[in-house]
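In: Need coordinates for the following:
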Amino acid sequence: MAKQRIGIYPGTFDPITNGHLDIIKRGLRLVDKLVIGVATNPSKDPMFSLSERVAVVERETHDMAKVAGVEIDVMPFDELLMKFAERVGADIIIRGLRAVADFEYEFQMTGMNYQINPNIETVFLMADPRYQTIASRLVKEVARYDGNIEAFVPSMVASEVVKRVNESKV
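Out: Okay, the predicted model is just below:
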């Protein structure tokens, strides 16, 4: 029997966007199991706690796993990505690319990761053109200025972001 191919899709997911969900859906075609690693990354000053982000990612990907027939595990992590990948037995890291600026950063990260463990491949998926401009940071900024974010995130996520923004204004 062939070894199960395990992939990791890491990110902060603060909040999860339609772009993230597109990469997850497409990444499911490449693996037998997908671990979505929700990073702590306090330097990004997250709007949502780690446990809230994990719960939202679980909720938003639940049906995807069923439809694709691929197991999805959502796990928080606070360590080097390659250490996390080794711990969960991953063969592949899945990353989304939106623009040239993403490529430069990802190119450096892939080089470093390869030096740490050359047995784990990084696979890049180009963002669907509809989602190339979406970034969690921009979604939060639009919401803070009372802009409509429903085209960028799932509807429940939009409500949660707006609620959190309104709570912070009080």
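
In: use CA for all of it now, contacts and neighbours both
Out: OK.

In: All the strands of the protein, residue numbers only.
Out: Along the chain, counting by DSSP state E, strands occupy 6-11, 33-39, 71-77, 92-97, 121-126.

In: Please give the structure of this sequence too, so both can be compared:
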Amino acid sequence: MSEHVAIYGGSFDPITNGHLDVLRGTLSIFDRAVVAIGTHPGKKGLFDFGERERLIRQVIEDEGIKASAVEIISFDGLLVDAARKCGVKAIVRGLRDGTDLDYEMQMAGMNEMMAPELQTVFLPASPSVRTITATLVRQIASMGGDTTSFVPAAVQRALTNKFD
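Out: Alright, predicted model coming up:
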């Protein structure tokens, strides 16, 4: 029997409880997940790729997720190209609300035109994490706010260190 693997792409700057929710959902459907961290040379994130990768690995360990079920890669082009390179057949996208659905449906349609062999799978975020965005987490943390409800403990520590 062949292994079912999906790619889950994003900036993960930083990984939030929302991302973790989608990753758990992905692993409930697929045998393995490739977490594809988007990196763009002209766009500086709060955390560099190495920091994001370490945080994701730490969160996976802390949450009891089997490390062998998650591969972490970087990509700086199209997600469909990264998916093809990894040999996956599905792209997983998390949905928080109707606005996400409208955008993600457009993206799925474009991806299907570029890579018809790939399926897009939408996973609705759990109600407790629907409002969380990495952008808001970064803003709250930069102003000294408490982000403990929005990110795993390892990320909270990293944010505190970054802004101290």
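
In: still on that earlier bit, CSV for the strands of structure 1, including mean neighbour count and distance to residue 53 of structure 1?
Out: Below are these laid out as CSV (neighbours: other C-alpha atoms under 10 Å; distance: least, C-alpha to C-alpha, whole Å):
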stretch, mean neighbour count, distance to residue 53 of structure 1
strand 6-11, 23, 10
strand 33-39, 23, 7
strand 71-77, 19, 9
strand 92-97, 22, 18
strand 121-126, 16, 23
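
In: Mind checking those strands for the one nearest to residue 55 of structure 1?
Out: With respect to residue 55 of structure 1, and counting by C-alpha to C-alpha, the nearest of those is strand 71-77 at 8.4 Å.

In: okay, and the closest one goes to which residues in structure 2?
Out: Counting by TM-score structural alignment, strand 71-77 of structure 1 falls onto residues 69-75 of structure 2.

In: hmm, who's touching that stretch?
Out: With contact meaning C-alpha atoms under 8 Å, 6 or more residues apart in numbering, stretch 69-75 of structure 2 is reached by 27, 31-39, 49, 53, 82.

In: cool, and stretch 119-138 of structure 1?
Out: 13-19, 22-23, 27, 90-99, 110, 114, 152.

In: Let's see the PyMOL selection covering just the buried ones among those residues.
Out: Here is the PyMOL command that selects the buried residues among the contacts of stretch 119-138 of structure 1 (16 or more other C-alpha atoms under 10 Å):
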select buried, resi 13+14+15+16+17+18+19+23+27+90+91+92+93+94+95+96+97+98+110+152
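
In: pull the longest helix from structure 1.
Out: helix 50-68 (DSSP state H).

In: Show me what counts as buried in it.
Out: Applying 16+ other C-alpha under 10 Å to helix 50-68 of structure 1 flags 50, 53, 54, 56, 57, 58, 60, 61, 64, 65 as buried.
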